[in-house]
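**Student:** sequence first, then the predicted structure:
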Amino acid sequence: MNGNTARILLMIARLSWLLALGTGVAFWLGWGVPLHAHMGLGGLMVLSLLGIALLGLSRRPGLALALAAVAVLVPVVGMMQLMAPLFDSRALTQVVHVALGFCAIGLGEVLVKRMKQGAAPLV
């Protein structure tokens, strides 16, 4: 694993996640933030996390696959807000979307840390 690549991808994921969270809240509050800005930042976060998952696949396959699955679910649930909210509840869908975003960034942090440690895989 190239440690520098993983660290750079993690920094991109962190920054894009923070900005996506901020633009999402601003959009939700009606502050005139374009939804496409939020979606683009979220997409950058997801791509960065998928890159981390790809780097960790050989060293921590279980954790890498969990990260990839959660990262893919973030935009899927996000798009559901526009089309078919969970149980017909837009608020529930928004909460699940934000929670998945937190889980995805947390899994990315854990995977990079575990890849740095180089110990035997736990997952």
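**Tutor:** Received the coordinates, thanks. Residues are numbered from 1 along each chain as shown.
**Student:** going forward, measure contacts between C-alpha atoms and count neighbours the same way
**Tutor:** Will do.
**Student:** tell me where this protein has strands.
**Tutor:** In the chain, no strands are found when defined by DSSP state E.
**Student:** middle-most residue in it, spatially?
**Tutor:** With distances taken as C-alpha atoms, centre = their mean, residue 104 lies nearest the centre of the chain, 4.0 Å away.
**Student:** for comparison:
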Amino acid sequence: MLPYGILTKGVPGPTVRIVVTDGVGAFSPALYTDGRTPDKGLIGAYITAEDQTVRYAFAVNPTQGANQVGHTITAGSNIVLDGAAVIREFRFINDVAQTAGVLQITPFYEI
């Protein structure tokens, strides 16, 4: 049985580990196509936060500090991104400075 909220369409690609820093991060362009089948585009992503809370936003950079911008994903929690446009606008940063969060990301590609 798949975890609640996981994408059920598309083909999963290899899971990628990203260490989150105090600088704003985004997905590598290499993640946008399936290296095994290059013509298959990214359609979704299943993301788990490990160790620390990570702040994320869309179409704007998330920020730390007193006037934080963005949503949070706490350690052990998951989110699902559905659609290439949403994924391209996804940005992330440590919620608290110098805490080094980790994201485990499984991309999903067109069938």
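**Tutor:** On my side now, so go ahead. What you are looking at is a predicted structure, and each value in this text was computed from that prediction instead of being measured.
**Student:** TM-score of the superposition?
**Tutor:** Scored against TM-score structural alignment, normalised by the length of structure 2, the superposed chains reach a TM-score of 0.32; 64 aligned residues with a C-alpha RMSD of 4.9 Å.
**Student:** about what we covered before: thinking the residue nearest to the centre of structure 1 is in contact with residue 71, fair?
**Tutor:** Yes - if you go by C-alpha atoms under 8 Å, residue 104 of structure 1 and residue 71 touch, sitting 5.5 Å apart.
**Student:** shared neighbours of those two, anything?
**Tutor:** residue 49 (C-alpha atoms under 8 Å, 6 or more residues apart in numbering).
**Student:** show me where structure 1 has its helices.
**Tutor:** Secondary structure of structure 1, counting by DSSP state H: helices at 3-28, 35-56, 61-80, 90-117.
**Student:** which SSE is immediately downstream of the lengthiest strand in structure 2?
**Tutor:** In structure 2, taking DSSP E as the definition, the longest strand is strand 37-50. Where DSSP states H and E defines the elements, the next helix or strand beyond strand 37-50 of structure 2 is strand 54-58.
**Student:** now for that next one, which elements pack on it?
**Tutor:** strand 71-73, strand 90-94 (3 or more C-alpha pairs under 8 Å, 6 or more residues apart in numbering; DSSP states H and E).
**Student:** OK, contacts around the nearest residue to residue 87 of structure 2 once chain neighbours are set aside?
**Tutor:** Leaving aside its sequence neighbours, residue 87 of structure 2 sits nearest to residue 81 (C-alpha to C-alpha, 6 or more residues apart in numbering; 6.3 Å). Applying C-alpha under 8 Å, 6+ apart to residue 81 of structure 2 gives the contacts 44-47, 87.
**Student:** okay if I get the residues you listed as CSV plus distance to residue 58 of structure 2 and neighbour count?
**Tutor:** Formatted as CSV, the contacts of residue 81 of structure 2 follow (distance: C-alpha to C-alpha, whole Å; neighbours: other C-alpha atoms under 10 Å):
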residue, distance to residue 58 of structure 2, neighbour count
44, 15, 27
45, 14, 25
46, 16, 20
47, 15, 21
87, 9, 20
